[in-house]
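Peer 1: mind looking at a prediction? Sequence and model below.
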Amino acid sequence: MIIRTIREEDAQNFLEMSKILDSETQFLLFEPGERETTLKDQRESIKKTLEQENSTILVAETKGSLAGYIAGRGGNARRNRHMVHIVIAILQKHTGKGLGKKLFEALEEWAQEKGIHRLELTLMATNTNAFRLYEKMGFSVEGKKSHVYMIEGEYVDEYMMSKLIK
């Protein structure tokens, strides 16, 4: 398993992985078939992310295919450039093998190199496996928002978590 910074030429594989993730889990924003991102859009998004000093996407690659990713998007004003919002997703067949921990460790190393001080993320309150991982990685709950998502006719709350580094 290799963890590396995404490249523009990963756009097709990244988009395909994202669509698979949409169908594998209810813990991400989009439902199956809802993602309207084109290959051109994906390539532009990757390019824009890589151009920002305080943003990145790290991918986990195994045997030439993508297994998951962690994205950090930094604030774009002077007052919040020290903060990065995180999204992480791993293909189902690669979960439970320590990949999430490795992705977080790689992102935190990148964040320290960039002078990032605050990492933050949100998650559905029903995502207990992710919650345990985030706590293990040093994140703590800052708050809860009620009825943020509608999953199979039921409202789902959202936790906001953060970790201060450096």
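Peer 2: All right, it came through fine. Only a predicted model underlies this, so the values are computations on that prediction, with no experimental measurement involved.
Peer 1: from now on I want contacts and neighbour counts done on CA atoms only, so please keep to that.
Peer 2: OK.
Peer 1: for the nearest residue to residue 158 once chain neighbours are set aside, give its distance to residue 114.
Peer 2: Of all residues not flanking residue 158 in the chain, residue 124 sits nearest, at 4.5 Å (Cα to Cα, 6 or more residues apart in numbering). Look at residue 124 and residue 114: by Cα to Cα, to the nearest Å, they are 29 Å apart.
Peer 1: helices along this protein, start to end?
Peer 2: For the chain, the helices defined by DSSP state H occupy 11-24, 39-51, 99-114, 128-136.
Peer 1: tell me the buried residues in the longest one?
Peer 2: Of the residues in helix 99-114, those buried by neighbour count under the rule 16 or more other Cα atoms under 10 Å are 99-100, 103-104, 106-108, 110-111.
Peer 1: putting a second one here so we can go through both:
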Amino acid sequence: MTYELYNTLMSHFIPGKIIKEFTTKSGKHAIIRYPKWEDLDAMLEHINTVSKENTFITFSGEQETLESESKYLASEFESIEEGNACKLFCFVEEKFAGVCDVHRVLMNKKRSLHVGTLGLVISKEFRGDGIGAILMQTTIDEAIQQIKGLRLIQLSCFAANTPALNLYRKLGFAEVGRIPQKLLHKGEYIDEVWMTKTVASG
């Protein structure tokens, strides 16, 4: 999608719209807002840095290019505009700190349109500062408003990622199942944990 087409599609979605401002545990000013096209470089640096870290995410060292990331961002804008996604960024003192999103499940046609899949990634520099919980809850609240008919949010997690599992439970997610040894992480096969949360819908 070209930049011009992107501009014509944005009739409801306001790129860069601030949803929340808060102070982190360490006393830093933070904002949560929708993405905008100018975030592309920060997004690219974020995902490539986290990928190199080889932490508990799908990426394990692979590096995105400016071209691939621009196509991804354009696709995300389109999904948001169509009411099938909600994606929020967190910036701490103007530094990209994390991203959280909810995407409507479209693969089963009408069977799962009421279900959204949540993803959360926080930069290593900002973990443990209370950002994840606030960003995740804010994204859920916004998704309920923007993704019409949303009733259930699901997520998956590495079983070894204890901090993430504790956060998800704190925010009301319950484990509903595991796929044994599904994920390979640093030479070890780890269970994939699936969790869900029922939400109110607009």
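Peer 2: It's in. This is a predicted model, so every value here is computed, not measured.
Peer 1: TM-score of the superposed pair?
Peer 2: Overlay of the two chains. TM-score (TM-score structural alignment, normalised by the length of structure 1): 0.91; 165 aligned residues with a Cα RMSD of 1.6 Å.
Peer 1: just put the buried residues of helix 99-114 of structure 1 in a markdown table and tack on distance to residue 144 of structure 1.
Peer 2: Listed next are these as a markdown table, based on distance: Cα to Cα, whole Å:
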| residue | distance to residue 144 of structure 1 |
| --- | --- |
| 99 | 26 |
| 100 | 23 |
| 103 | 25 |
| 104 | 22 |
| 106 | 27 |
| 107 | 24 |
| 108 | 24 |
| 110 | 28 |
| 111 | 25 |
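Peer 1: follow-up on the earlier one: out of the helices of structure 1, which comes closest to residue 149 of structure 1?
Peer 2: Proximity to residue 149 of structure 1, assessed across the helices of structure 1 by Cα to Cα, is greatest for helix 11-24 (14.9 Å).
Peer 1: in contact with the residue most central in space within structure 1, which residues?
Peer 2: Most central in structure 1 under Cα atoms, centre = their mean is residue 87, positioned 1.9 Å from the mean C-alpha point. Applying Cα atoms under 8 Å, 6 or more residues apart in numbering to residue 87 of structure 1 gives the contacts 70-72, 121.
Peer 1: please tell me how far it sits from residue 78 of structure 1.
Peer 2: 22 Å.
Peer 1: and the aligned partner of residue 52 of structure 1 in structure 2, how close does it get to residue 97 of structure 2?
Peer 2: Counting by TM-score structural alignment, residue 52 of structure 1 lines up with residue 82 in structure 2. Note on residue 82 of structure 2: its distance to residue 97 of structure 2, by Cα to Cα, is 26 Å.
Peer 1: can you check residue 152 of structure 2 too?
Peer 2: From residue 152 of structure 2 over to residue 97 of structure 2 the distance is 27 Å, taken as Cα to Cα.
Peer 1: tell me which of the two has more neighbours.
Peer 2: residue 97 (24 against 19; other Cα atoms under 10 Å).
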